[in-house]
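Asks: A predicted structure for the sequence below; I have some questions about it.
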Amino acid sequence: MSHAMIRASLPIRLALVLSALACIEQLSAQTALLTPSPRADDFILANQQGAAVFVLEPGTDPAVARAVDDLRADIERVSNVVPALRHELSPAARPALVLVAVAGKSSLLDRLAAEKKLDLRALVGAWESFVIAVVHTPFPGVERALVIAGSDRRGAIYGCYEVSAAIGVSPWHWWADVPVPKRSTLAIATGTHRFGPPSVKYRGVFLNDEDWGLQPWAAKTFEPETGDIGPKTYAKLFELLLRLKANTVWPAMHPTTRAFNHYPRNKEVADAYGIVMGSSHAEPMLRNNVDEWTAPKEDYNYVTNREGVLRYWEERVAENGRYEAIYTLGMRGIHDSNMVGPKTDAERIRTLERVFADQRALIARHVRPEVGRVIPNAPSPDAATDDGRRIRDNPPYLTRSDGTPQMFCAYKEVLDLYRQGLRVPDDVTIVWPDDNFGYIRNFATAAERGRSGGFGIYYHLSYLGRPLSYLWLSTTPPALVWEEMHKAYQHGADRIWIANVGDLKPAEIGTEFFLQMAWDIDRWSADNLATFLPEWTAREFGPQHASEIASILDEYYRLNFQRRPEHLQWWLPKQPRRASPLTDGEVQARLEAFARLRARVETLRTHMRPDQRDAFFQLVYYPVAGSALANQRFFEGERGNKDAARAADAGLVELTRVYNEQIAGGKWRGMMTLEPADKQWASMRIEAWTPPDSARAPVPDPPPGTFIAIEAGSFASHPSPTGVTWMRVPRLGRTREAVTVLPATVADIDLAAAEASAPRLEHAVNFPAAGEFTLQAYLLPTHPISGTALRFAVALDDAPPQLVTLEIGDGGPEWAQGVLNATRVARLRLAVPQAGEHALKIYGIQTGVVLDKVVIDLGGLTPSYLGP
């Protein structure tokens, strides 16, 4: 149970004590393991005289033993000394040793605990927690030991990789060729360092839309013996995820890739690494329908072919039942499509509830006999009454299971069924989706948060779908991930977090930030969020250039958040071509900003050490230069500068060729493909670029004095009497300082009580004249915590607040343009009684609203103008 959950269920005084203990524990965990100036009582892991000996007891879990081998290899990478490995306390294992073990499964740890030399009580029954401790005179003849003790096998594994990270080995040392710094002495600070449990129980990634990167790279470059994403590729992925303290994978599943279980070694490798396997929203019971359902698609029908579908599912559960897995329940079509068979939503709900029961019976039969008292021969959907009461009101139908993790992902049309009353078994984790563009679609109510199965999130950092895909670069700002996932966590989503990372590269930064939050939800806050990129770049490239690299990346996210490089066309597929609505001034400013950014990254590239250049190219140079060239190509083409546009296009092609053929000696050949790579899925991707036949018509900037623009971060924030406040979120939005109401769990405030009870923003505005003007509030296209609209209130001076409502219209044309522009505009007519200075007030009456800026139209703005 997380600290947040404990605090919610205990009296305030005890909650405060626990909160203080949590802070102490977090500080202990963050204390540097590696000490640059060893003291007499520190532990020397390696120096010029040699390395400490590792001790692994007989019977150690193979996954832990494998992680120990990685740690030993990392020590050699850093110090050029190979640590020896022993399986007993032999004389060769003295006077200093490293003991890696799982609490409760180690006689040596038991001895240390019994003799009160090491306190392991915090690990008892804990999930994926670990202790790294220097123990003095642990055993006769042993001067000191470095103990890495896990509460379970993954806890011990994470402990090994924590030491690897402390001595300077980046989690991306293989996947991004980040060099390992050399050190002659590796000393671990004396004391006890505690880590865990994680904030989110199951944390991981979904490899998806791998057709144009991961699959061809694996098939032709890294794993040609398989000709696919196979056990060799997955082994590298599993190691990376464990270094990032993740534990779960949804495997690649597009038609280009054979099913994960097609290669028997895949699941064995997952088990050997300690990875939990799952499957996506469209792949129940670990089945890859695209590859494995060989009958006609119309036969994947639970109404007419229940026995056939059940046999298909049962085969997989019986095959994989002894491996650690999360079972996805429910049913959709073969490949991200609606369920075949039922004709109405009521029928779909009845069918899904029957599917739940039958699937859980399979789990009870093949995974763990005590899973539940599911009745395998429940009434069929055909036998139910029209409203489904004979099934849904039958208590044994939705029974409790015990121990085997199960999830139901309410993705796309299935979310509507849940909102209409679909009953999900209480112990099954309900996984909410985002809207595919990084904005979470649903949040659990206070009543729902009592479910034993809890909630999770399926989040996109890459997407193939409508209105337009983004498959090439990774441009979702960490600040948006923080705002959305922190909000979701506050609403109980702490059981499963899965990020769709596409090909994994070049989503390295977003992937790691997502997983850092999943491990420790309190690590990043609105107060320290701006330090993430500087810390990350310092780890990857050292302190010398970290500040400049972080600044470049910050500008990269700012510019591309305004419009992703994959969305540089302002018409949707099957629509006539149309020019961008940006004014001439906006276009010029954008091109100049990208030109400056590209010049900075070009200069910095020449200053990187030779051993850093491959990593710098992958993590910084390619995405920054690529997005700059993509913008130059598009906007110079619109302006009629065909030579400049064609030069940018050629530059993009050459840049991508270098990535594939030269970086790291050709290691990543086939990994990077420009968007669109081909004509597949044309209804949801931009068109291949060609220069327009003619330049677009001029779009002048609005005349001076026709509007007043105010960034949300410049408002003064006044908390409510209960402490609820508008909080600035650094690096969020077009302005990079958007504001939102925190904590996100506060109930809606009635408009009549807004002045007395709601937090407010206030800004002095000087109006040149009296009159009625249009106030345009630029919001991030988030989804409301409850209901279908975003709501806030606006007042001028002491006038009563006016309600502003913006209907989301999820899936509609306004929503589509909103996610592509990363903004929605809510409008209000504002009466100004006289010229001069007035106090503009914005009341936060509903959480989930993220305000980016306010523009007051004094006359002359066009509806499409996004403002300065």
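Replies: Good, I have the coordinates. As the structure is a prediction and not an experimental result, all values here were calculated from the model. Numbering: from 1, shown residues only.
Asks: From here on, just use CA atoms for contacts and neighbour counts.
Replies: Noted.
Asks: What segments of the stretch 701-850 of the chain are strands?
Replies: Here the stretch 701-850 of the chain has its strands, by DSSP state E, counting those that start in this stretch, at 707-711, 716-718, 725-730, 737-742, 760-767, 771-779, 789-796, 802-807, 824-832, 836-843, 850-857.
Asks: Can you name the residues in contact with the third one?
Replies: Contact with strand 725-730 is made by 479, 483, 526, 529-530, 713, 717-719, 736-743, 759-761, 844, as judged by CA atoms under 8 Å, 6 or more residues apart in numbering.
Asks: In that strand, which residues are buried?
Replies: For strand 725-730, burial by neighbour count (16 or more other CA atoms under 10 Å) applies to Thr725, Trp726, Met727, Arg728, Val729, Pro730.
Asks: Kindly report the same for the first one.
Replies: Along strand 707-711, these residues count as buried under the neighbour rule (16+ other CA under 10 Å): Phe707, Ile708, Ile710, Glu711.
Asks: Distance of the last one relative to Phe532?
Replies: Computed as CA to CA, to the nearest Å, the Glu711 to Phe532 distance reads 23 Å.
Asks: what does Ser864 give?
Replies: Ser864 is 34 Å from Phe532, where distance means CA to CA.
Asks: do Ile391 as well
Replies: For Ile391, the distance to Phe532 equals 50 Å [CA to CA].
Asks: More neighbours: these two, which one.
Replies: For Ile391 versus Phe532, neighbours defined as other CA atoms under 10 Å are more numerous around Ile391 (22 against 16).
Asks: The more buried one: what secondary structure?
Replies: Per DSSP: H, G, I helix; E, B strand; the rest coil, the local secondary structure of Ile391 is helix.
Asks: re earlier: now, of the contacts of strand 725-730, which are buried?
Replies: Applying 16+ other CA under 10 Å to those, the neighbour count classes 479, 483, 529-530, 713, 717-719, 736-743, 759-761, 844 as buried.
Asks: Pasting the second one now:
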Amino acid sequence: MEFCLVNGEAATFLLEEECYSGVAKIAEKVCGDVELVTGIRPVTRRISKTYLDEQKESEYVVLVGTVGKSSVLEKLNGRVPLDKIRGKRESFLFQIVDNGTKATLVIAGSDKRGTIYGLFHLSEYMGVSPWVHFSDVLPEKRKKLTLTEKDNMISREPSVKYRGFFINDEWPAFGSWTFEHFGGFTEEMYDLIFETLLRLKGNYLWPAMWTSSFSLDGPGDANARLADEYGIVMSNSHHEPCLRHSEEWDLVRGEDSVYGNEWNYVTNREGLLRYWRDGLQRNGKFENIITIGMRGERDSMMLGSDATLKQNIDLLKDIITEQRKLIAECINSDAPQMIALYKEVEAYFYGNEGMMDGLKDWDGLDGVTFMLCEDNFGNMRTLPTAELKNRKGGWGMYYHFDYHGGPISYEWVNSSYLPKIWDQMTEAYEFGIRDIWVVNVGDLKFQEYPLSFFMDLAYDYDKWGISNYNAPEEYLKYWIDREFGSRLEHQAKQKLETIMKGYTRLSHNRKAEAMAPETYHPVHYCEAERMLKQVKELERCLAALEVQIPNELFPAFFELVYYPAKGSLNVQKLNLLAGMNHYYAKQGAVIANDYANELKKCIEADNRLTKQLNALLGGKWNGMGASEHIGFRNWNEEECQYPVRMYVEPANKARILSYVKGDGEVVTAGGDWTGKKLVLKQFLRPDTDNGTVVILNGGREPVEYEIQCDNPGIFFDKKSGRLETRDEITVSIDKNSMGENKTFVIHYRGGNIHCEIPVRQQLPEKLKEMTFVETDGIIAIEAEHYAEAESGDGGKFEKIPEYGKTLSGMKAYPCDRTFAENEGPKLIYRIYVEEEGNYRILLYTAPANPLNQWDRVEFGLSVNGRETRQIPLIPEHYISGEPSCQEWCEMVLNQIRIVECKDYLRQGENEIQIQAVKPGFLLEKLVIVKAEKKLPESYLGPEESYYIY
């Protein structure tokens, strides 16, 4: 049986007279989608309860209804399985019914939102993206649209009850844009936001709040009425109680105001209660989750720093008690309520263990949702204990793709990485946070990709959640197909996948706002050079893809991909070039000037890119790229500045500066009096038979040089040359023919650069597989390259692909489990060291916070079968989310936590065993270093060592 939606003419959409007005509005939007795809707009027609009795239709019709609000649907029960969605939350069925003439498509929802999701499911079927209007993703044109019985489906109930986002930090970008195009934060603008949210199968919103009042700007309550009409559940941020908005207070406060003039419950109790009562009476008739509690003015602490914990808790309990009385009086006692346990309120939640109960133990919050928050940089902190996991009222999570605050704000374009979102939000879900998920998306623009994943994960956890470790990679392919479809060839889609994965991973390693010239080391491990190569490869890929994009897809491509990718890559490149410019300038190498000029081009490219955005589609998105994003020194943008460009005045004589590539510990111009020589330690790696010396010109004129070497086993790609600015000399060896004198000299008229090649002795013949070999006192191991893995206590380590800063991550599952001592899952690593002695074992772990105030994040460490030690990741004085805590600031900016342990290793083979103990531990890399050796400065750490395989 075939249902023809469009074939020369369009099917008619039928809605009963009593259908929800919001459903009728969405039906019109879906008719607009049909027109966008086919050029033909269906009409909608209202029908009576007796429609089926009178039906004489000879046309295709789409029958839209909601269970419990549709007599027509009930008459179809049996032919359409309404009982499979009846009583469920936000579910729908989508079924073709044979009516004897032409088939009818029935879209039935279990409730208002279910019906709306069912309507938008038809849009998805036609290839219409959720971002069709907010990001200009035009669907592919089609002349005919048909469905068959294979398209019948019954939707699931959403995994998370309330799913949505928070428009925040909306100036200068979103605010400038909405005032230019909509005259402010008006109903017309929110209509676009609500539609986008519903297309994403969301239902929950925290509105913009920096300079706006949602319930006044519609104008009046038009925003709130429209939200309720669409079934959007409105709420307010953590410091906006009782349906009043932050900015409203300044509009009504005053010495002569009935509300008083002080946002202070101690001195203005009656005024604030009156203020909250009026807010509840005004907005209580709509569907809301009411924020309760209180913070100080402008999101600060309520009482002074000299107030005790008990004074703060007692005050907050009094406030909440009175607020809940007002809610019962103005609405009803069962109205959904939420308290955000954010910043210092988290301490009030815990209280003082064994001495004073916190809010978590107080029955005055029974039935209220506890809204937790990560540390503002995407890392979980407080999560429900097993005892509280199933409490009445449940749990919410306030997550961040955007943040305005310390140590550095990030508000520009997407810098969130899907593997990390997946890891942290699946952890939240497994800990029982399943009632509310809300994410701070800042200006919303340029957060489309991570937000799509966040919303789909919340809607269908079974598909994208903990059972699918490859979910981030699979989702990227799905997202590319959804947004760009068949109009891109397979090769172009591969490029797009490379770009999306590449730029988001680089941004994960270091956000654009946090990038600085000194982030990546200019020389050690060729770190800056390797990163610059990655950036340029991605830029070339992006440029090649740009010319393959069909014209009708270009605006969507520019908004969803090009601007955030190109912008992010350019900021990465800008800072890498600045770092190399500064390094070479300090050495006196004239190539520093080349880097300075390249850096200037990057600054110009940044300004040019934003102008291109502002001009797109006749200025449709003008202003959306206005957020500061280069050179943050603090959280506030006033201190932002472009990197300084350094220029070198060349020396008036011949000068060659030299160093070993990847090792900047020694830089020499070859003056005999310095005693400096270059040691090519690369040759200590068993798998390496070549190395490189970098030479730089420090003078005004080119310099002639030659290499002097009498060892028959040492070879060079060039024995002489004329150095203009920079050159590399590749050295290779034949160990079997090397003589005793393992040195060579680079001679020029200004000096002699002495170089030495150390060669290690042969390794034992029978080293076990996956044994890593020390080089110059250092061993580096990527976490996934363990020798053995053992399950334990019902758990096992699993690889999260591409999670880490360098390769991947290893995490123990179930992720909410605390494992008994010596009984948890284990990873075993094998290493070979040249000398016995004391060594430092550095574990590079994903950022982690205590998941309970009185708990620790721990792992077990055992070397060579000795007793397992329980090692904490978190220092005693650590405070997550607190900009005054240096350890936390470094962790979130560097996207890594490095934990150092000391142990004794024997000469030869050793085994290091890592055991899972407490939740939150995710291993990315191990580095083992001789106790007395200084590890070269770098951002990513040493590259992985040679190992037997």
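Replies: Thanks, I have the structure now. Every value quoted in this text rests on a predicted model; they were computed, and no experiment measured them.
Asks: Please identify the residue in structure 2 that aligns with Leu468 of structure 1.
Replies: Aligned counterpart of Leu468 of structure 1 in structure 2: Ile408 (TM-score structural alignment).
Asks: What is the neighbour count of its match?
Replies: Neighbours around Ile408 of structure 2, by other CA under 10 Å: 21.
Asks: Tell me the secondary structure at it.
Replies: Assigned with three-state DSSP, Ile408 of structure 2 falls in the coil class.
Asks: I'd say it and Glu637 touch.
Replies: No - the criterion here is CA atoms under 8 Å, and Ile408 of structure 2 misses it with Glu637 at 9.0 Å.
Asks: what's the burial count for the residue opposite Leu843 of structure 2 in structure 1 once aligned?
Replies: Alignment note: Leu843 of structure 2 maps to Ala777 in structure 1; criterion TM-score structural alignment. By the criterion of other CA under 10 Å, Ala777 of structure 1 has 23 neighbours.
Asks: contacting residues around Ala777 of structure 1?
Replies: Under the criterion of CA under 8 Å, 6+ apart, the neighbours of Ala777 of structure 1 are Val825, Ala826, Arg827, Leu851, Asp852, Lys853, Val854, Val855.
Asks: again, only using 6 Å
Replies: Val825, Ala826, Val854 (CA atoms under 6 Å, 6 or more residues apart in numbering).
Asks: Leaving out chain neighbours, which residue sits closest to it?
Replies: In space, Ala777 of structure 1 comes closest to Val854 once its chain neighbours are excluded; the distance is 4.7 Å by CA to CA, 6 or more residues apart in numbering.
Asks: Could you check which residue of structure 2 pairs with the one you found?
Replies: Here Val854 of structure 1 is matched to Leu926 in structure 2, going by TM-score structural alignment.
Asks: That match and Glu527 of structure 2: what is the separation?
Replies: 18 Å.
Asks: Next: Cys901 of structure 2.
Replies: Going from Cys901 of structure 2 to Glu527 of structure 2 by CA to CA gives 25 Å.
Asks: any idea which element the spatially most central residue of structure 1 lies in?
Replies: Centroid-nearest residue in structure 1: Phe514, 3.7 Å away (criterion: CA atoms, centre = their mean). Using DSSP states H and E, Phe514 of structure 1 sits within helix 508-519.
Asks: residues in contact with that helix?
Replies: Pro198, Ser199, Val200.
Asks: do the same with stretch 208-216 of structure 1
Replies: By CA under 6 Å, 6+ apart, stretch 208-216 of structure 1 touches Ile229, Ala252, Thr256, Gly502, Asp503, Gly670, Met671, Met672.
Asks: rerun at 8 Å
Replies: Residues contacting stretch 208-216 of structure 1 (CA under 8 Å, 6+ apart): 228-229, 251-254, 256-257, 463-464, 471, 500-504, 670-673, 677.
Asks: again with stretch 15-33 of structure 2
Replies: Contacts of stretch 15-33 of structure 2 (CA under 8 Å, 6+ apart): 13, 41-49, 63-66, 69-70, 72, 112, 115-116, 119-120, 122-123, 128, 229-231.
Asks: Give me the buried subset of those.
Replies: When the contacts of stretch 15-33 of structure 2 are checked for burial by 16+ other CA under 10 Å, the buried set is 13, 41-42, 44, 47, 63-66, 69-70, 72, 112, 115-116, 119-120, 122-123, 128, 229-231.
Asks: can you pull the contacts of the aligned partner of Lys477 of structure 2 in structure 1?
Replies: Applying TM-score structural alignment, one finds that Lys477 of structure 2 aligns to Pro534 in structure 1. Residues near Pro534 of structure 1 by CA under 8 Å, 6+ apart: Ala546, Ser547, Ile549, Ala550, Ser551.
Asks: Tell me which of those residues you also see in structure 2.
Replies: Counting by both residues aligned by TM-score structural alignment, their matches' CA atoms under 8 Å, the members of the contacts of Pro534 of structure 1 that carry over to structure 2 are Ala550.
Asks: which one of the contacts of Pro534 of structure 1 sits closest to Glu661 of structure 1?
Replies: Ile549 (24.5 Å; CA to CA).
Asks: Identify the residue of structure 2 aligned to that closest one.
Replies: Alignment note: Ile549 of structure 1 maps to Leu496 in structure 2; criterion TM-score structural alignment.
Asks: just checking, its match touches Ala544?
Replies: No - if you go by CA under 8 Å, Leu496 of structure 2 and Ala544 don't touch, sitting 10.2 Å apart.
Asks: Neighbour count: those two, which is higher?
Replies: Leu496 (24 against 13).
Asks: circling back: quick one, which of the strands of the stretch 701-850 of structure 1 gets closest to Gly125 of structure 1.
Replies: Taking CA to CA, strand 737-742 is the member of those nearest to Gly125 of structure 1, at 33.1 Å.
Asks: Can you check which part of structure 2 the closest one sits on?
Replies: Counting by TM-score structural alignment, strand 737-742 of structure 1 lines up with residues 808-813 of structure 2.
Asks: For the match of Leu468 of structure 1, which residues are in contact?
Replies: Residues in contact with Ile408 of structure 2 (CA under 8 Å, 6+ apart) are Glu513, Ala514, Phe632, Arg633, Asn634, Trp635, Asn636.
Asks: now Glu529 of structure 2
Replies: Residues in contact with Glu529 of structure 2 (CA under 8 Å, 6+ apart) are Pro522, Val523.
Asks: helix/strand/coil for it?
Replies: With three-state DSSP as the criterion, Glu529 of structure 2 reads helix.
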